[in-house]
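K.L.:
can't give you the sequence, but here's the structure:
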């Protein structure tokens, strides 16, 4: 079997999505926990541009950036498909995945880390963006149809982490009455046995995130 290593952080949704994909494909790997305050020489060597996790190392060859890694995994190993086979649906899935990471995540994180008027503005922006996803998931169990696909795996960010962050800072990012379709998807996703097996323990994650916010507050 080819050597497989994943450099990540247990509490990171970006690391967890790679673990989920590897387990979906039945690929064995070694997880290497990184300390992002004291990054290992190997991480800096494998990802010299962004110096971030996750990084997947397959037979000594590194692949960085979670969306790129997910596509690599899907194209390299047989098993349940992560990306749609239809070219148009594949393009749409890529678009939604980038939307979550590049458009939704920044205002959501800003709402959690800011205060006052700045927080309110970022919160409203993040919540408004979810209307697009509410329409996309309407009438479907998962974004991938009847089974979990790319957008669902990338969506762990909002399905699990976003809810916990909201609990910590007192923000409801997904109001049930406003986005019933998306709210239903979150419940389906978080209660899926495969997903539950690949999510960090809630209490442990809350403690980790609270500690991080305390550090951020002390630096302001």
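P.N.:
Looks like it came in fine. Owing to the predicted nature of the structure, the values given are computational and were not obtained by experimental measurement.
K.L.:
drop to CA atoms for contacts and neighbour counts, all remaining ones
P.N.:
Fine.
K.L.:
just checking, next helix/strand downstream of the lengthiest helix in the chain?
P.N.:
For the chain, the longest helix by residue count, based on DSSP state H, is helix 116-137. Note on helix 116-137: by DSSP states H and E, the next helix or strand toward the C-terminus is helix 150-154.
K.L.:
take a look at this one as well, against the first:
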């Protein structure tokens, strides 16, 4: 059996993405909780460039960056597809996942951390951005249609 380890933080939406995908595919794994204030030598060894979680280690080989890891999981293990097979639909899934990471998450964090007028402006931005997502999912059970996929997993931080 393949050795699969996930270096992460229980409350991290980026770690949760990987956990969701591994569970969706039925992959057994060991979760290694990291202390981000005191990063382990293994985390630093496996992700020397960014020095952050999550890192998936499969048979001793590390993969970093959550969206990259999700694609790796989809291509490596049998089970429900995370990414569409159709190239256009696949590109769209990548677009919306990147939109979540680069636009929505920073705006949501800003709305949570700011105060006063800055918070109100940030909340308006979040509402606008979530409107794009709402429009995209209209009439569908999941972003990918009838089945959970990349965008749904990437958007796990939206409650």
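P.N.:
Cool, got the structure. Everything numeric here is computed off the predicted structure, so don't read it as measured data.
K.L.:
show me where structure 1 has helices.
P.N.:
Using DSSP H, helices in structure 1 cover 13-25, 41-46, 66-76, 87-98, 105-113, 116-137, 150-154, 156, 162-169, 180-190, 193-197, 202-218.
K.L.:
if you compare those helices, which one is most tucked away?
P.N.:
Mean neighbour counts were taken over the helices of structure 1 using mean count of other Cα atoms under 10 Å, and the top value, a mean of 24, falls to helix 150-154.
K.L.:
Tell me the mean distance between that one and structure 2 once they are aligned.
P.N.:
Its matched residues in structure 2 lie on average 0.7 Å from helix 150-154 of structure 1 after superposition (mean Cα distance after the TM-score superposition for structure 1).
K.L.:
now that helix: how far from the chain's centre is it?
P.N.:
Distance of helix 150-154 of structure 1 from the chain centroid (Cα atoms, centre = their mean, to the nearest Å) equals 8 Å.
K.L.:
In structure 2, which residue range corresponds to that helix?
P.N.:
Residues 150-154 of structure 2 are where helix 150-154 of structure 1 aligns, taking TM-score structural alignment as the criterion.
K.L.:
just checking, residue 70 of structure 1 touches residue 21?
P.N.:
Yes - taking Cα atoms under 8 Å as the definition, residue 70 of structure 1 is a contact partner of residue 21 at 6.8 Å.
K.L.:
Next, show the common contact partners of these two.
P.N.:
Taking Cα atoms under 8 Å, 6 or more residues apart in numbering as the criterion, residue 70 of structure 1 and residue 21 both touch residue 82.
K.L.:
re earlier: would you turn the helices of structure 1 into CSV with distance to residue 144 of structure 1?
P.N.:
What follows is the helices of structure 1, written out as CSV (distance: least, Cα to Cα, whole Å):
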stretch, distance to residue 144 of structure 1
helix 13-25, 14
helix 41-46, 31
helix 66-76, 14
helix 87-98, 8
helix 105-113, 21
helix 116-137, 9
helix 150-154, 7
helix 156, 14
helix 162-169, 20
helix 180-190, 11
helix 193-197, 14
helix 202-218, 25
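K.L.:
so how far is residue 22 of structure 2 from residue 109 of structure 2?
P.N.:
Applying Cα to Cα, to the nearest Å, one obtains 27 Å for the distance of residue 109 of structure 2 from residue 22 of structure 2.
K.L.:
what does residue 118 of structure 2 give?
P.N.:
In this structure, residue 118 of structure 2 lies at 39 Å from residue 22 of structure 2, with Cα to Cα as the measure.
K.L.:
got the angle between the longest helix of structure 1 and helix 180-190?
P.N.:
80 degrees (axes from the mean of the first three to the mean of the last three Cα atoms, to 10 degrees).
K.L.:
Helix 116-137 of structure 1 against structure 2, how far on average?
P.N.:
Per the superposition on structure 2, helix 116-137 of structure 1 and its aligned residues are separated by 1.2 Å on average (mean Cα distance after the TM-score superposition for structure 1).
K.L.:
Between helix 105-113 and that helix, find me the angle.
P.N.:
Computed by the same axes, to 10 degrees, the angle between helix 116-137 of structure 1 and helix 105-113 is 140 degrees.
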